[in-house]
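Novice: Dropping the sequence and predicted coords here.
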Amino acid sequence: MMMISWIFLVIGLHAQPAYNQCLKDQQSLLLAFKNDLVYDPSSQIAKWNPSVDCCDWGGITCDKEGHVTGLDLSSQNVYGSINDSSSLFGLEFLQSLNLAYNDFDSLLGFSKLTQRLTYLNLSNAYSEGQLPVDFSLITSLVTLDLSLAARNVYMVYLDHLENLVQNLTELRHLYLDYINILAHNNWAGVISSSLPNLQVLSLTSCGLRGSLDSSLGNLKHLSVILLDGNNFSSGIPESLADLQNLTVLSLPGCDLTGLLPSKIFQVPTLKTIDLSGNEMLQGALPDSVGALELENLDLSGCGFSGPIPDSMQTLTSLRYLDLSANRFTGPIPSFQLSKNHLVWVNFYQNNLTGGIPSSHWEGFDTLEYLNLASNYLTGRFPESFLTLKSLRELHLSNNSFSGNINDPSNVSSYYKLNTMDLSSNKFEGPIPGFIFKLAALSTLKLSSNKFTGRVDLHMFGRLKELQALDLSYNNLTVSVDRSESASASLSQISTLKLASCYMQHFPDLNLDLSYNQLSGEIPNWIWEVF
């Protein structure tokens, strides 16, 4: 009895259909498509071999019956044209098509694509001309990406946005970055009325003008808004606060004006807010910002004022914070609860005051960039800055920090620091010895302080990566070792500023301009130096 069961089992196994075995008509269509194109010999399409099951070809996905459901030839250096007669349009079961980052002369006939298609990505697959609108006839689309790279901005244009989106009621993701939308009147109304299920809207640098319309607040599923670099010249509509699924609001460089609605900071799902580069956008940060789970906040280059709310101390997931070039006042709150995530902090050019308690910056192991320059900060140099083991850039210039900078004994954690700018403060005493152990340092600016003592210029030769050094306008006496070996140690420095350093000898520096393509007259300053 067991033998009979085993026989039936074997027969049953051999009777199973061969899933993913490519159907002959599918293979023929793919090979015909290949023959219409020009491609790099190293690309996936070049390796399509008729003797191999087409479901195993690179970039091909099949269903159980052997129909091609996915075609991905992105970034494969494919050239040529796709027109009405392309065999591509015979793939009736195609659900996903990705031809991004290639270089097609024309993209025509896409209205013939199957109504099963839900994903179409042609981003950076073409570079100029008028954008066809027959994509609007593929009514099954969920994702449509026709965006360009920034270098091709406005080289492709779209006459009427409505003609492209009017039938795409199932669309959830729309990317048209750097396409010049000519008829931009009521673009927001067109989007909100035509795409009720939209979740991601990306129209970066599309030449949009006029007001940022409140009708966007009607798109209840919208989670990502990317409208960077347009020219709205209007305020931010309060209706955006009605988008309770919104995670990303990105409107940098959009000529926005007026007061920022405080309700924006009450959308509980927000992870990223970028309103940078809108000089006429004003307002204050409300306390409600601390209730969000923000990861990225960029308000740089705006007109915000008032204190930085203490509630920001509760932003435990914050990674990127840029409030530079505003008019914020008062002290800098502690961000201790963010210390496990913060990578970038920039408070440059505000009206911030007070000292920096050293305890506020302890344990920030992920912090790479810290800029507190051009404020009214006072007190001593926070020693905790020298424990930030991932820190690459430290900017404290143009403040009123004062006193000696202590010289800690252990500098093993400072090796990543490549830029330190302490210029235009009131620091005193000798240049701390730890500076000469910062092996990765490429830029060091200590000018316009009250540093004292004698320093041998060629001690900076220990810093093998140092390219820019500014010791000007202190009370330092800089001595020069004129030996050949000492001069060689400074050969990597390209910018050296030593004004008012009580020097008695000109440093022996080398200028090597060999093997270049210089032309024209020799500048006069060369004869003055040599």
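Specialist: Alright, I've got the coordinates.

Novice: CA atoms for contacts and neighbours, from now on please.
Specialist: Noted.

Novice: And the next helix or strand past the longest strand out of those in the chain?
Specialist: Longest strand of the chain, by residue count under DSSP state E: strand 450-456. The element immediately downstream of strand 450-456 (helix or strand, assigned by DSSP states H and E) is strand 468-470.

Novice: That following strand packs against which elements?
Specialist: For strand 468-470, the packing partners by 3 or more Cα pairs under 8 Å, 6 or more residues apart in numbering; DSSP states H and E come out as strand 443-445, strand 495-497.

Novice: out of those, nearest to residue 301?
Specialist: strand 443-445 (24.5 Å; Cα to Cα).

Novice: buried ones in that closest one?
Specialist: Of the residues in strand 443-445, 443-445 count as buried by neighbour count, 16 or more other Cα atoms under 10 Å.

Novice: For the protein, just list every one of the helices.
Specialist: 2-15, 24-35, 161-165, 187-194, 484-488, 525-529 (DSSP state H).

Novice: before we move on, back to that, what comes up buried for the longest strand of the chain?
Specialist: Those would be 450-451, 455, for strand 450-456 by 16+ other Cα under 10 Å.

Novice: circling back: reformat the helices of the chain into JSON lines and put distance to residue 356 and mean neighbour count next to each item.
Specialist: Putting the helices of the chain into JSON lines (distance: least, Cα to Cα, whole Å; neighbours: other Cα atoms under 10 Å) gives the following:
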{"stretch": "helix 2-15", "distance to residue 356": "74", "mean neighbour count": "10"}
{"stretch": "helix 24-35", "distance to residue 356": "64", "mean neighbour count": "17"}
{"stretch": "helix 161-165", "distance to residue 356": "51", "mean neighbour count": "19"}
{"stretch": "helix 187-194", "distance to residue 356": "45", "mean neighbour count": "19"}
{"stretch": "helix 484-488", "distance to residue 356": "39", "mean neighbour count": "14"}
{"stretch": "helix 525-529", "distance to residue 356": "43", "mean neighbour count": "8"}
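
Novice: about what we covered before: please produce CSV containing the helices and strands packed on strand 468-470, extended by distance to residue 27.
Specialist: Shown next, in CSV, are the helices and strands packed on strand 468-470 (distance: least, Cα to Cα, whole Å):
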stretch, distance to residue 27
strand 443-445, 59
strand 495-497, 63
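
Novice: Report how many residues lie close to the spatially closest residue to residue 171 that is not a sequence neighbour.
Specialist: With sequence-adjacent residues excluded and distances taken as Cα to Cα, 6 or more residues apart in numbering, residue 171 is closest to residue 142, at 4.1 Å. Residues within reach of residue 142, counting by other Cα atoms under 10 Å, total 20.

Novice: Comparison target below:
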Amino acid sequence: MKAPDSKVVAMLVSPRCQLFHCRISESLTKGKNCRQFEDKWWYLRLVCDNITGHVIELRLGNLHNPSDDTAFPGKPFERSRLSGKVVSLLGLKHLRYLDLSGNNFGGRIPGFLGSLHKLRYLNLSNAGFEGWIPAQLGNLTNLQYLDLHDTLSDHLYAENLQWLTNLTKLKLLDLSGITLSKASDWFEVTNALPSLTVLCLSDCDLDPFPPLKTVNFSSLGTLDLSHNTFSNSIFSWIFTLTSLISLDPRHNSFWGHFPDSLRNMTSLTYLSLSSNQFNSSIPGWLYGLNHLQYLNLGSNNLQGTISEDVRNLTSVVSLIFSNNDLEGAALRSLANLCSLTTLALSGVRLSQDISQVLESLSGCLSDRLEFLFLVNCLLSGHLSNELGLFRNLCDLYLAKNSISGPIPDSLRTLASLREVDISENQFNGSLPEWLGQLKELEVLWIGKNMLEGAVSEVHFSNLTRLRLLQASGNHGLSLRVSPGWIPPFQLGVIALSSWNLGPRFPHWLRSQKDFLFLDISVAGIIDTIPDWFWNLSSQFFYMNLSHNQIQGNVAEILNTNPPAGYASSIDLSSNFLQGSLPCLPSNVGTINLSNNSFSGSMSPLLCCKMEEPKSLGTLRLADNYLSGPIPDCWMSWPSIFSMDLKNNNLSGSLPSSMGSLTFLQSLHLRKNNLSGALPPSLQNCSSLLALDLSENEFEGSIPSWIGEKLLKIMIVSLRSNNFQGDIPHELCALSSLTILDLAHNNLSGKIPECFNNFSAMTMSYPEKSLTELLIFQA
């Protein structure tokens, strides 16, 4: 793609002309109009005045949603983000509409945007900016729409919002995700905006609520205060906003009885009180708010039943009661809600046969329902052909019940199905071949059932949209496809644990280049791991190949670049892998290479890329042939909380840098050739709960600091070493100690009498005597 002659934008593009890097350059100040923009791509992103030709709208927003990167393989959002630096837009003096959302520009929001005085619409949401919000935005006195929300990071903040007071024409304000904990004037300022109809302050770190004065939100129709830390009862001033049509205070810590004053808000069409701590029954008057189209009461502590009065919610389209302490629901009344498209009753104790539930819901609702969630509802029986009545069903979630029998043929008639979750039930029989005809299917969860038999290419023949396949935990399924099979899908989640995929390494995986999650553990693979496997995907956050008989070497560097907010987990344990350890990337959170045949030093794993900040929390290298000293690189791994290096050939003394692991909770070094005295720096590991140094050659006296500094410790095993001298009395201070094993050392002197006070031992193991738990000599 050729950049326009005016050089408004300097860009790099992929071979598919997919824009992935852009720098808005200083030449934008030239004031060029649309007649000089010849490139078609840019013409579609620009809107011009029909008479003057001046640019009045610039639309550079990302067309993908951030959630697309976890929902779909290939990171469509990330790959479509513009990046670089916004230098100047001052030449576009007639600009009314500016959308830079969903990009990755970096740096602060440019203050010069405040000079675009004709702007009415400004959208900088999720655009990668950071730092404080410039007060110059307060000069945009014609602004009606201002969206600065940032759900991808917490890098934007404001210490006050006084600059907003000039924006008297503002109708929509979205500051969600921006830290406002120091902006104590947020309520005073927003309350004074006379034209405001939409106010979104989700996830702004707001609490406590400022002192109430006068409420002026006379025009407000939508209020979103979700994902904050408000903990008192819902503010009484909210209930005075009787013209409010949308109220969203979910994900706070509101508690107590259901707010009775809500009964006066008869104009509400959207109400979400989910993820709070309301603990009363559902009041009858709630069902009288018959303008409600969306009602979400999920994830509270609501009790009682869903009464027959629910039939009065005649306008409701989405109804969510999931994850409360509710028991029973008037299903036939729900079936009369002819506008309902989403019904979520997960966690409601229905205690019925699934066929009875479907029959009860099959009134006019069966023609409309698109999303049905009945997870963990104590359902039993067979999934029968009543399911076929719900012919517009898109999402069906029946997980965590006791539904049994085969997968019914009626499922094949639901041509609109996109997501199906029947996992953690008792379905048996084979996987039907007609599954491959569900062309719209994107998500399939069938794990932890009793399905068996061969699965062939036919089962996936037309599943071109499939992006998640979770079928782990069915111990009788075997994949039987031709060696050259190329699946019609690109999966982001591949979970086939306990399938029979072997004996050869699954060659079809070579086509799955963008997976985020891969689990082919316990899969009967007896083969050498191919070199191409390590180059398939670098964006995964979970990879599990454990408990096979996979041979070969691991790539020198385990490349991984998981989605933002994730640290990768890699489990290659219980295989026949060999050779040197790989270099561990900084963004790995868990690595398990135990029970293989790795040899040589630990240094290649731990002492590479030391300049990068590390995320590792769990390190498992047990049962290998590692040798040499434990490397002195631990200052680079401050997040480690669990380490297991037992049953290797490690030698030498413990490095002093291990004392920098202040979050370490468990340390297992049993059965090596380690020697020397315990380094005093180890006392800095004050979070330790379990310390196992048994079957080594440690020497010297047992340090008194174990009892003085490791006060949380529950398990201490120093068995079969060369410790000598007295048992320190300081160990008596370990009030949480449940196991103490000092057998097979060269200890002398008396056992401290205070050991009789180890009450945690007898409480944890009441069937054993204290002498069985205190092991001094075998």
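Specialist: The structure has been received and is ready for your questions. Keep in mind that what you see is a predicted model, and the values were worked out from it rather than measured.

Novice: Tabulate the buried residues of strand 450-456 of the first structure in CSV, adding columns for distance to residue 364 of the first structure.
Specialist: As requested, those are exported to CSV (distance: Cα to Cα, whole Å):
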residue, distance to residue 364 of the first structure
450, 29
451, 28
455, 32
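
Novice: Double-check residue 696 of the second structure against residue 677; I have them as touching.
Specialist: No: Residue 696 of the second structure is beyond contact range of residue 677, at 11.4 Å (criterion: Cα atoms under 8 Å).

Novice: of all the helices of the first structure, which lies closest to residue 104 of the first structure?
Specialist: Among the helices of the first structure, the nearest to residue 104 of the first structure by Cα to Cα is helix 24-35 (13.3 Å).

Novice: The closest one maps to which residues in the second structure?
Specialist: Under TM-score structural alignment, the alignment places helix 24-35 of the first structure onto no residue of the second structure.

Novice: roughly how far out does that helix sit from the chain middle?
Specialist: 39 Å (Cα atoms, centre = their mean, to the nearest Å).

Novice: swap in stretch 534-546 of the second structure?
Specialist: Distance, centroid of stretch 534-546 of the second structure to centroid of chain: 17 Å (Cα atoms, centre = their mean).

Novice: buried set for that stretch?
Specialist: 534, 536-546.

Novice: Stretch 609-619 of the second structure too?
Specialist: For stretch 609-619 of the second structure, by 16+ other Cα under 10 Å, it's 614-619.

Novice: same question, stretch 300-313 of the second structure
Specialist: Buried residues in stretch 300-313 of the second structure (16+ other Cα under 10 Å): 300-303, 305-307, 310-313.

Novice: Now which residue in the second structure aligns to residue 223 of the first structure?
Specialist: Checking TM-score structural alignment: residue 223 of the first structure goes with residue 418.

Novice: With residue 271 of the first structure instead?
Specialist: That one, residue 271 of the first structure, aligns with residue 467 by TM-score structural alignment.

Novice: try residue 144 of the first structure
Specialist: When the second structure is aligned by TM-score structural alignment, residue 144 of the first structure is paired with residue 343.

Novice: Can you give the contact residues for stretch 374-386 of the first structure?
Specialist: The list of residues contacting stretch 374-386 of the first structure from outside it, by Cα atoms under 8 Å, 6 or more residues apart in numbering, reads 348-359, 361-362, 396-406, 411, 413-414.

Novice: Just the buried ones out of those residues, please.
Specialist: 348-357, 361-362, 396-402, 404-406, 414.

Novice: now residue 413 of the second structure: how far from residue 407 of the second structure?
Specialist: 13 Å (Cα to Cα, to the nearest Å).

Novice: centre of the chain versus stretch 308-315 of the first structure, how much separation?
Specialist: Stretch 308-315 of the first structure has its C-alpha centroid displaced from the chain centroid by 24 Å (Cα atoms, centre = their mean).

Novice: same question, stretch 26-39 of the first structure
Specialist: Offset of stretch 26-39 of the first structure from its chain centre (Cα atoms, centre = their mean): 37 Å.

Novice: Other residues contacting that stretch?
Specialist: The contact list for stretch 26-39 of the first structure (Cα under 8 Å, 6+ apart) reads 45-46, 48, 50, 54, 67-68, 76-81, 86-88, 90-91.

Novice: Among the residues you listed, name the ones in strands.
Specialist: In this view, the contacts of stretch 26-39 of the first structure that belong to strands under DSSP E are 68, 78-81.

Novice: and which of the residues you listed is nearest residue 473 of the first structure?
Specialist: Nearest to residue 473 of the first structure, judged by Cα to Cα, of these is residue 78 at 59.1 Å.

Novice: dump the residue contacts of the closest one.
Specialist: Residues near residue 78 of the first structure by Cα under 8 Å, 6+ apart: 37-40, 102-104.

Novice: So which of the buried ones among the contacts of stretch 374-386 of the first structure sit within strands?
Specialist: Going by DSSP E, the strands hold 351-354, 400-402, 404 from these.

Novice: show me where the stretch 501-650 of the second structure has strands.
Specialist: Along the stretch 501-650 of the second structure, counting by DSSP state E, counting those that start in this stretch, strands occupy 517-519, 542-544, 551-553, 568-571, 576-579, 588-592, 597-600, 618-620, 625-629, 642-644, 649-652.

Novice: Would you mind putting those strands into JSON lines with distance to residue 77 of the second structure alongside?
Specialist: Converted to JSON lines, these look like this (distance: least, Cα to Cα, whole Å):
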{"stretch": "strand 517-519", "distance to residue 77 of the second structure": "18"}
{"stretch": "strand 542-544", "distance to residue 77 of the second structure": "20"}
{"stretch": "strand 551-553", "distance to residue 77 of the second structure": "34"}
{"stretch": "strand 568-571", "distance to residue 77 of the second structure": "20"}
{"stretch": "strand 576-579", "distance to residue 77 of the second structure": "36"}
{"stretch": "strand 588-592", "distance to residue 77 of the second structure": "23"}
{"stretch": "strand 597-600", "distance to residue 77 of the second structure": "39"}
{"stretch": "strand 618-620", "distance to residue 77 of the second structure": "30"}
{"stretch": "strand 625-629", "distance to residue 77 of the second structure": "42"}
{"stretch": "strand 642-644", "distance to residue 77 of the second structure": "35"}
{"stretch": "strand 649-652", "distance to residue 77 of the second structure": "46"}
